[in-house]
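J.: Need coordinates for the below:
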Amino acid sequence: MMKYFLLLSFMIFGLNSFSQSVEGIWETYHEGSDKIKSDVKVYIQDGKLYAKIIKFYNMPEAEKNAKCTACKDYRKNKPVVGMIFMDGLVQSGEEWKGDAVLLDPKNGKEYDGVVWLENENKLAVRGYLGWLYETKYWKRK
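T.: Now for the predicted structure:
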């Protein structure tokens, strides 16, 4: 009987740890506020991590319909909504990392980045410029 209990416990533990994934819809927030800024879809494709903005909240209509005029690549003059701004991070242990993988559509600059789960419902997204960095926390929707 004890064998079955242990087997069941390991199966349940395995399912719980498997369910903690960075993939999903995440809410971002306006700086220093609890107001939702956007919904972001984070997904894995071909073993790499990507994210795109799927909806804006609490901003003027002009900002919601903004285009990336400062972008220097294939995203130039494309709508920000639907744009892939997190591009090709590679998994390294519990984190996803990459060089020039986070795009700021406001200024067209790309930053090195690291992404990890703080817990099942909180995602940390850190952008680097040299040794300086800024970390944003997103909530699972």
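J.: can we go C-alpha only for contacts and neighbour counts from here?
T.: Will do.
J.: does the closest residue to residue 25 other than its chain neighbours sit in a helix, a strand or a coil?
T.: Spatially, and ignoring its direct neighbours in sequence, residue 25 is nearest to residue 41 (4.6 Å; C-alpha to C-alpha, 6 or more residues apart in numbering). Assigned state for residue 41: strand (three-state reduction, DSSP: H, G, I helix; E, B strand; the rest coil).
J.: Nearest residue to residue 24 in space, ignoring adjacent ones along the chain?
T.: residue 42 (5.4 Å).
J.: gap between residue 135 and residue 116?
T.: 11 Å (C-alpha to C-alpha, to the nearest Å).
J.: Repeat that for residue 31.
T.: Applying C-alpha to C-alpha, the value for residue 31 to residue 116 is 20 Å.
J.: Can you verify my assumption that residue 25 contacts residue 38?
T.: No: with contact defined as C-alpha atoms under 8 Å, residue 25 and residue 38 do not form a contacting pair (10.0 Å).
J.: More neighbours: which of residue 135 and residue 116?
T.: Remark: of residue 135 and residue 116, residue 116 carries more neighbours, 19 against 14, as counted by other C-alpha atoms under 10 Å.
J.: Following up with a second sequence; could you model it the same way so I can compare the two?
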Amino acid sequence: MTATRWLGLATLTLLFATNALAQAPSALGRWTTIDDETKKPKSIVTIYEEGGKLYGKIEKLFREPTEEQNPLCDKCEGTLKNQPILGMVILRDLKKDGNEWSGGTILDPANGKTYKVKLAIEDGGKKLKVRGFIGIALIGRTQYWMRAE
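T.: As a prediction, this is how the structure comes out:
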């Protein structure tokens, strides 16, 4: 193989690799959470980056007309006790770890408990696998959030 051909092949490989990295799906954006029991949309969480870490804030709640439209986190502890769930930061301190984000926590406002969490993009960026757990990831629960339009 001539030097010119080798250089051309190397350049093409680099261009394709750079393009693939640029196209990698991101966890940033708006995600619709799904209720485990009813399978209906529960909320919209906006995931954003701050200081190189990911955070997620509840932007919207899907509530029945008979339910409290702006509920408080009565089961939360500390500074979050009795604070509005709407606008609450429930995902904190996630760092990129290969193809997923980990090392952070997720708050479940329904029970006021905080869990370790891992996030992974699936289905070409349309789904977010959210794995909350205590101790090790094998002991926990997985939810799938759908990218909000």
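J.: TM-score for these two?
T.: Comparing the chains after superposition, counting by TM-score structural alignment, normalised by the length of the first structure, produces a TM-score of 0.82; 137 aligned residues with a C-alpha RMSD of 2.4 Å.
J.: ok so, going back, give the aligned equivalent of the residue nearest to residue 25 of the first structure in the second structure.
T.: Aligning on TM-score structural alignment places residue 41 of the first structure opposite residue 46 in the second structure.
J.: Next, count neighbours for its match.
T.: Neighbour tally, residue 46 of the second structure, other C-alpha under 10 Å: 22.
J.: and if you look at residue 144 of the second structure?
T.: Other residues within reach of residue 144 of the second structure, judged by other C-alpha under 10 Å, total 21.
J.: Skip the chain neighbours and tell me the closest residue to residue 51 of the first structure.
T.: residue 42 (4.3 Å).
J.: In this structure the one you found contacts residue 28, no?
T.: No: using C-alpha under 8 Å, residue 42 of the first structure makes no contact with residue 28, being 11.9 Å away.
J.: Looking at these two, which is more packed in?
T.: Set residue 42 of the first structure next to residue 28 and count neighbours by other C-alpha under 10 Å: residue 28 wins out with 23 against 18.
J.: Would you agree the more buried one falls within a helix?
T.: No: according to three-state DSSP, the state of residue 28 of the first structure is strand, so it is not within a helix.
J.: which residue lines up with residue 98 of the second structure in the first structure?
T.: Following TM-score structural alignment, the counterpart assigned to residue 98 of the second structure within the first structure is residue 93.
J.: if I look at its match, how far off is residue 24 of the first structure?
T.: According to C-alpha to C-alpha, residue 93 of the first structure stands 19 Å off from residue 24 of the first structure.
J.: all strands of the first structure, in order?
T.: For the first structure, the strands defined by DSSP state E cover 24-29, 36-45, 48-56, 84-92, 95-104, 109-119, 122-129, 132-140.
J.: re earlier: when residue 93 and residue 24 of the first structure are compared, which one has more neighbours?
T.: For residue 93 of the first structure and residue 24, the more surrounded residue by other C-alpha under 10 Å is residue 24, and the numbers stand at 13 against 8.
J.: now the aligned residue in the second structure for the more buried one: how far from residue 83 of the second structure?
T.: In the second structure, the residue paired with residue 24 of the first structure is residue 29, using TM-score structural alignment. Between residue 29 of the second structure and residue 83 of the second structure the computed distance is 24 Å (C-alpha to C-alpha).
J.: ok, now residue 61 of the second structure?
T.: Summarising the geometry, the distance separating residue 61 of the second structure from residue 83 of the second structure, computed by C-alpha to C-alpha, is 15 Å.
J.: Isn't residue 54 of the first structure up against residue 81?
T.: Yes: proximity of residue 54 of the first structure to residue 81 meets the contact threshold set by C-alpha under 8 Å, at 5.5 Å.
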